[in-house]
Each structure stands twice: as C-alpha cells, then as structure tokens.
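[1] Below is the sequence, then the predicted model.
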Amino acid sequence: MGLHGKLVAAIEFKAGGDVFHELLRHKPHQISTITPELIKGCDLHEGEFGHVGSIICWDYILDGKVKKAKEVIQLIDEEKKLIQLKVIEGDLLELYKDFVFTSHIETKDGIDLVTSTFEYEMVNEDVEHPFSTLSLVVDVIKAVETHHLAQP
C-alpha cells in the first residue's frame, strides 16, 4: 500500500463559483458564521487574508471532536479561481506527514463546480485516507451554497 494519496471532490455550486472562491480567499473567517456546527473559527495568524504566505488557523468539528489546522497559503491563481493551502500544524499532521488542500472553481456546460483536492502522505500504512475530512469540506461547501441562495 502506498503512503501517498490524492482525494478529489467536485461539487456543483448553484450560488456561483466566484462567491465561494471570494469567501475562501478573502473572508474565510465568515465560514464559521455560516457553518458554526462545522467550523468553529478561522483566525489570521500572519499576513493578510487572500495573500500568499499568510497563515490561517481553523477550528473545526470532525467525528464529533474539535480539531485544529494551521495552514499557509501557498498559491493563488485568480484565472483558475484557485487557492492552495498547506497544513503546517495541527491534528492532521498526527496522521499525515504532508497535507495540502486545493480549492478551485471549474465551469462545465454553464455549471460551476467547487473542486476540492487533498494531496497527502500518511505517516504509516495503518492511517486511513482522509475521507471524513473530505466529507466535512463537502458539507461546508453545501452549507455555504444554501446560505448564499437564501440571501435576497
């Protein structure tokens, strides 16, 4: 069994992909307001939201427990509406030597998809792939969509 993995989820986003990208890039702290049952907080530790090199710390609920992830923004590509974050501290690093999250927007046949990708290396062969973490991200995307569709 290989220790490297990649998981991808592409979720239709009826509120417009630009909405999700802008929220994740410039206002990630608002995600905890929209989804308090999933994301408990998002704090800026260094730099500015939406800028490469900035460090963000997330508090989230996974499998009924509060978890933390400190991430550095590695890459932003406005043309692809892409943001890439690398986990540098937190609970995920107990299971994974390396963990990178990428979000980008794809438009196919007039439908916006929020595509979330995890690339990771497990610390050993006994570690499971991060399916529950990906499920959490999908739940957050759907909750943000529902929130924005309900806005006047």
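    Nice, thanks for sending it over.
[2] can we go C-alpha only for contacts and neighbour counts from here?
    OK.
[3] Could you double-check that residue 4 sits in contact with residue 118?
    No. Counting by C-alpha atoms under 8 Å, residue 4 does not reach residue 118; the two are 10.6 Å apart.
[4] Show me which of those two is the more surrounded one.
    Neighbour comparison, residue 4 and residue 118: the larger count goes to residue 118, with 22 against 17 (by other C-alpha atoms under 10 Å).
[5] here comes the other one, which I'd like you to weigh against the first:
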Amino acid sequence: MGLTGKLICQTCIKTDGDVFHEIFSTKPHHVHTMTPKNIQGCDLHEGEFGKVGSIVIWKYTLDGKEMVAKERVEAIDEEKKSVTFKVVGGDLLESFKTVVITVHVDTSGEDNLVTWSFDYEKLDESVKDPTQYLDLVLSMTRDIETHHLPK
C-alpha cells in the first residue's frame, strides 16, 4: 500500500451547473445554509472570497463529529468550472500530510456532472483512505441541488 492516493466521485445534478460552480468559487460562505447538517460554516480567514490565495475555514460534521478544515484556494478556473482547495490546517492534517480537494462541474450537454477529487498523502500506513469524505461531498452536492430545484 502506498501513502499517496486519489479518490474521485461524480454525480449528475439537475440544477444549473454554473450556479453550482459559482457557489464554490465565490460564495462558499453560503454553503452552510444549503446543507446545514454537513456544513456549519465557512469563514474567511485571509484574502477575499473568490480569489486565489484566500484562506477559508470550514466547520463541518463528519460521522457525527464536529470538525474544522483550514483551506487555501489554490485555483479557480472559470472556463473549466473548477475550484481547487489545499488543506493547510485542521483535523484532516492529523492523519494526512497533504490533502488537495477539487470540485469540477461539466456543463456540456443536457446534464451537469459534478466531479469531486481528493488527492492525498497519508502520514503513515495505518491511516485509512478518506472515503467518508466522498460521502460528505456527495451529500453536500445533493443538498445544494435540492436547494436550487424549483419548489
């Protein structure tokens, strides 16, 4: 078993993919209102929302436990509709040396495909792959989609 890995999950959404991308690229502080069971807050620590280099602090619940992730916005690609965050502090770094999370929305065609990827390096062989985070982001994605569906 290696210490580095990559996990990817994809799901189709029925709502506007541009809106989904905009939420993570410029309005992550709105996410908690759409998925409060998963995300309790996203606070700006440094910089500006929507700007590369900014640092945000996510408060989230995973497996019933309140957790925190401090992330730097590494890249925002408007053309490809992707946002990349690098974890620079918080609970994840207790088990992982590095974690980079990318959310990408493919808006070509009738469906909008959301892809989440987690690139990581474990601190040691005893650390399990972060598969529970895939469940978290899929649940978040469904909640955001439901929030934007016509009532």
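    Looks like it arrived, so ask away. Bear in mind the structure is a predicted one, so any value in this text is a computation, not a measurement.
[6] Just the helices from structure 2, written as ranges.
    17-26, 31-34, 131-148 (DSSP state H).
[7] check contacts around residue 34 of structure 1.
    143-144, 147 (C-alpha atoms under 8 Å, 6 or more residues apart in numbering).
[8] are any of these buried, and which?
    Buried by 16 or more other C-alpha atoms under 10 Å: 143-144, out of those.
[9] would JSON lines of the contacts of residue 34 of structure 1 with distance to residue 134 of structure 1 be doable?
    Output for those, formatted as JSON lines (distance: C-alpha to C-alpha, whole Å):
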{"residue": "143", "distance to residue 134 of structure 1": "14"}
{"residue": "144", "distance to residue 134 of structure 1": "15"}
{"residue": "147", "distance to residue 134 of structure 1": "20"}
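[10] quick one, the longest strand seen in structure 2 and helix 17-26 angle?
    When structure 2 is parsed with DSSP state E, its longest strand is strand 65-77. Angle, strand 65-77 of structure 2 to helix 17-26, by axes from the mean of the first three to the mean of the last three C-alpha atoms, to 10 degrees: 110 degrees.
[11] quick one: contacts of strand 65-77 of structure 2?
    With C-alpha under 8 Å, 6+ apart as the test, strand 65-77 of structure 2 has contacts from 25, 50-61, 82-92.
[12] so what corresponds to residue 127 of structure 2 in structure 1?
    In structure 1, residue 127 of structure 2 lines up with residue 127, judged by TM-score structural alignment.
[13] one step back: identify, from the contacts of residue 34 of structure 1, the entry nearest to residue 31 of structure 1.
    Residue 31 of structure 1 has its nearest neighbour among the contacts of residue 34 of structure 1 in residue 144, at 7.4 Å by C-alpha to C-alpha.
[14] Once you drop chain neighbours, what's closest to the closest one?
    Sequence neighbours aside, residue 34 is the residue nearest to residue 144 of structure 1 in space, at 6.5 Å (criterion: C-alpha to C-alpha, 6 or more residues apart in numbering).
[15] picking that back up, dump the helices of structure 2 into CSV; add distance to residue 41 of structure 2 as well.
    Converted to CSV, the helices of structure 2 look like this (distance: least, C-alpha to C-alpha, whole Å):
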stretch, distance to residue 41 of structure 2
helix 17-26, 13
helix 31-34, 5
helix 131-148, 13
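[16] Let me know which of these is the nearest to residue 40 of structure 2.
    Short answer: helix 31-34, nearest of the helices of structure 2 by C-alpha to C-alpha, at 5.2 Å.
[17] Mean deviation, that closest one versus structure 1?
    On superposition with structure 1, the mean distance recorded for helix 31-34 of structure 2 (mean C-alpha distance after the TM-score superposition for structure 1) is 0.8 Å.
[18] List the buried residues of that helix.
    31-32, 34.
[19] What residues in structure 1 pair up with that helix?
    Using TM-score structural alignment, helix 31-34 of structure 2 corresponds to residues 31-34 of structure 1.
[20] what about the matching stretch, distance to the chain center?
    13 Å (C-alpha atoms, centre = their mean, to the nearest Å).
[21] And stretch 100-120 of structure 1, by the same measure?
    The chain centroid and the centroid of stretch 100-120 of structure 1 are separated by 10 Å, computed with C-alpha atoms, centre = their mean.
[22] Kindly check the end-to-end length of it for me.
    With C-alpha to C-alpha, to the nearest Å applied, stretch 100-120 of structure 1 spans 6 Å between its terminal residues.
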